[in-house]
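J.: Sequence and predicted model, in that order:
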Amino acid sequence: MEMQQKEGLVQQNLVGTLRSNHTFGTFAHAIDKAGLTASLNGSDQYTLFAPTDDAFSALPAGTLDRLLEPSNKDELTALVNYHLVTGRKTTADVGKWKSARTVQGQGAPVTVADGQLSIGGAHVVRPDIMARNGVIHGIDKVNIPESKPH
């Protein structure tokens, strides 16, 4: 597979870009545990709203450990997919939306106030990190999808 050149640097896929960024290690680990690494390393284009490590640290105590348990893989997969939109979208694109249709299925509200883009209540703090197969926008909060009634 041919790699795109960008200013002499080889652009990595989404997961590789997350890992090399040192701000998104927890989210990269969650993607691995959810079994989504292969699909996010493929050729399909995605926009990833990636919670920073600080965002995961702000979750209630024990939440992350519980999500990472193998018995909670479905819930973790839903959470990761709630941060994912198909297609390659910059903040300029996303800022025109009222809601983002997530891979998980639920819409996440999009707002722009005082030049600050937010999705699902999380502020975009690291916009437009380009990867070979998409764009990453670092966000300051982990968005939790509504749990569906059984």
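T.: Nice, I can see it. Numbering: from 1, shown residues only.
J.: from here on, contacts and neighbour counts on C-alpha atoms
T.: Fine.
J.: Show me where the chain has its strands.
T.: Applying DSSP state E to the chain gives strands spanning 5-6, 9-10, 46-51, 84-86, 99-101, 107-113, 116-119, 122-131, 134-139.
J.: mind giving me CSV with the ones you listed and columns for distance to Ser71 and mean neighbour count?
T.: Listed next are these as CSV, based on distance: least, Cα to Cα, whole Å; neighbours: other Cα atoms under 10 Å:
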stretch, distance to Ser71, mean neighbour count
strand 5-6, 41, 10
strand 9-10, 37, 11
strand 46-51, 22, 27
strand 84-86, 22, 20
strand 99-101, 27, 18
strand 107-113, 26, 16
strand 116-119, 28, 19
strand 122-131, 27, 19
strand 134-139, 27, 25
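J.: Take those and write them to a markdown table, including distance to Leu67.
T.: Putting the strands of the chain into a markdown table (distance: least, Cα to Cα, whole Å) gives the following:
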| stretch | distance to Leu67 |
| --- | --- |
| strand 5-6 | 36 |
| strand 9-10 | 33 |
| strand 46-51 | 15 |
| strand 84-86 | 18 |
| strand 99-101 | 23 |
| strand 107-113 | 20 |
| strand 116-119 | 22 |
| strand 122-131 | 20 |
| strand 134-139 | 19 |
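J.: Structure two is appended below for comparative analysis:
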Amino acid sequence: MKRIFAAAATAALLSAGAAHADHHGGKDKSASMEEKQNIVDTAAATGQFETLLAAAQAAGLAETLATGGPFTVFAPTDEAFAALPDGTVEDLLKPENQDQLQSILLLHVVDGKTWSKDLDGQELTVTAKNGGDLMIDGTDGVTVNGIDVVKADVKASNGVIHVIDEVILP
């Protein structure tokens, strides 16, 4: 099986903000500003990943996502978590369920930076950070385990985020 990914957990979209011109050369600083924010900072800046960030914190993974990498993260939105059965998120956030929460979050993360263009026309299986398999299909857009990537290639200093609209469950 072809393996191009495999590693840790969580988070999200480009930070909001307009591009600013450098007065000493007219260069656009927005790209360098984005690249300075790690995965956690990038996710926090959007306001769309509060549940994911709370889960990463509860699972003890936030620090790894902020300082480790590079990672490719398939990041579910707050709406994706809200679509889970009632009480699921609250139960997972309990300290006694930390191992289960870690496993679910790590299923959303693989090692390295993989851009959507790298997946174009491919169907492959990759290993997530929790050891589980992810089925990636790049033949018509990009899906992971049948879930659509709704926004791809969000840059962070320590990886790339692909936003998904469902939570991947084992």
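T.: All right, it came through fine. The structure displayed is predicted, hence computed values, not measured ones.
J.: Need the TM-score between these chains.
T.: Here the TM-score for the pair of chains, by TM-score structural alignment, normalised by the length of structure 1, is 0.86; 140 aligned residues with a Cα RMSD of 1.6 Å.
J.: ok so, going back, would you tell me which of the strands of structure 1 gets closest to Ala58 of structure 1?
T.: The closest of those to Ala58 of structure 1 is strand 46-51. By Cα to Cα, the value is 10.5 Å.
J.: State the span of structure 2 onto which that closest one is aligned.
T.: Matched against structure 2 by TM-score structural alignment, strand 46-51 of structure 1 falls on residues 71-76.
J.: Mean deviation, that stretch versus structure 1?
T.: Aligned to structure 1 and superposed, stretch 71-76 of structure 2 gives a mean residue distance of 0.3 Å (mean Cα distance after the TM-score superposition for structure 1).
J.: show me where structure 2 has helices.
T.: Ranges of helices within structure 2 are 30-36, 39-46, 50-58, 62-67, 78-82, 88-92, 98-106, 116-119, based on DSSP state H.
J.: right, so the ones you listed: which one is the most enclosed?
T.: Most buried of the helices of structure 2 by mean neighbour count (mean count of other Cα atoms under 10 Å) is helix 39-46; its value is a mean of 23.
J.: How far away from the center of its chain is it?
T.: Relative to its chain's centre, helix 39-46 of structure 2 lies at 10 Å (Cα atoms, centre = their mean, to the nearest Å).
J.: now do stretch 128-148 of structure 2
T.: On the basis of Cα atoms, centre = their mean, stretch 128-148 of structure 2 sits 12 Å off its chain's mean C-alpha point.
J.: before we move on, the earlier item: export the helices of structure 2 to TSV and tack on distance to Val149 of structure 2?
T.: Putting these into TSV (distance: least, Cα to Cα, whole Å) gives the following:
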stretch	distance to Val149 of structure 2
helix 30-36	20
helix 39-46	16
helix 50-58	16
helix 62-67	20
helix 78-82	12
helix 88-92	22
helix 98-106	17
helix 116-119	9
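J.: just to revisit the earlier point, and the strands of structure 1: which comes nearest Ala28 of structure 1?
T.: Closest to Ala28 of structure 1 of the strands of structure 1, according to Cα to Cα: strand 46-51, at 8.8 Å.
J.: That closest one - contacts with which helices or strands?
T.: With contacts taken as 3 or more Cα pairs under 8 Å, 6 or more residues apart in numbering; DSSP states H and E, strand 46-51 of structure 1 sits against strand 84-86, strand 134-139.
J.: Map Val135 of structure 1 across to structure 2 for me.
T.: By TM-score structural alignment, Val135 of structure 1 lines up with Val160.
J.: My guess is that match contacts Trp115. True?
T.: Yes - in this structure, Val160 of structure 2 is within contact of Trp115 by Cα atoms under 8 Å, at 7.3 Å.
J.: overlap in contacts of those two?
T.: Asp153 (Cα atoms under 8 Å, 6 or more residues apart in numbering).
J.: tell me the contacts of the nearest residue to Glu35 of structure 2 once chain neighbours are set aside?
T.: For Glu35 of structure 2, ignoring the flanking residues on the chain, the nearest one in space by Cα to Cα, 6 or more residues apart in numbering is Ser157 at 4.4 Å. Residues in contact with Ser157 of structure 2 (Cα under 8 Å, 6+ apart) are Glu34, Glu35, Lys36, Gln37, Asn38, Ile39.
J.: do Ile139 of structure 1 as well
T.: Phe49, Ala50, Pro51, Thr52, Ala55, Ala122, His123, Val124, Val125, Arg126 are the contacts of Ile139 of structure 1 under Cα under 8 Å, 6+ apart.
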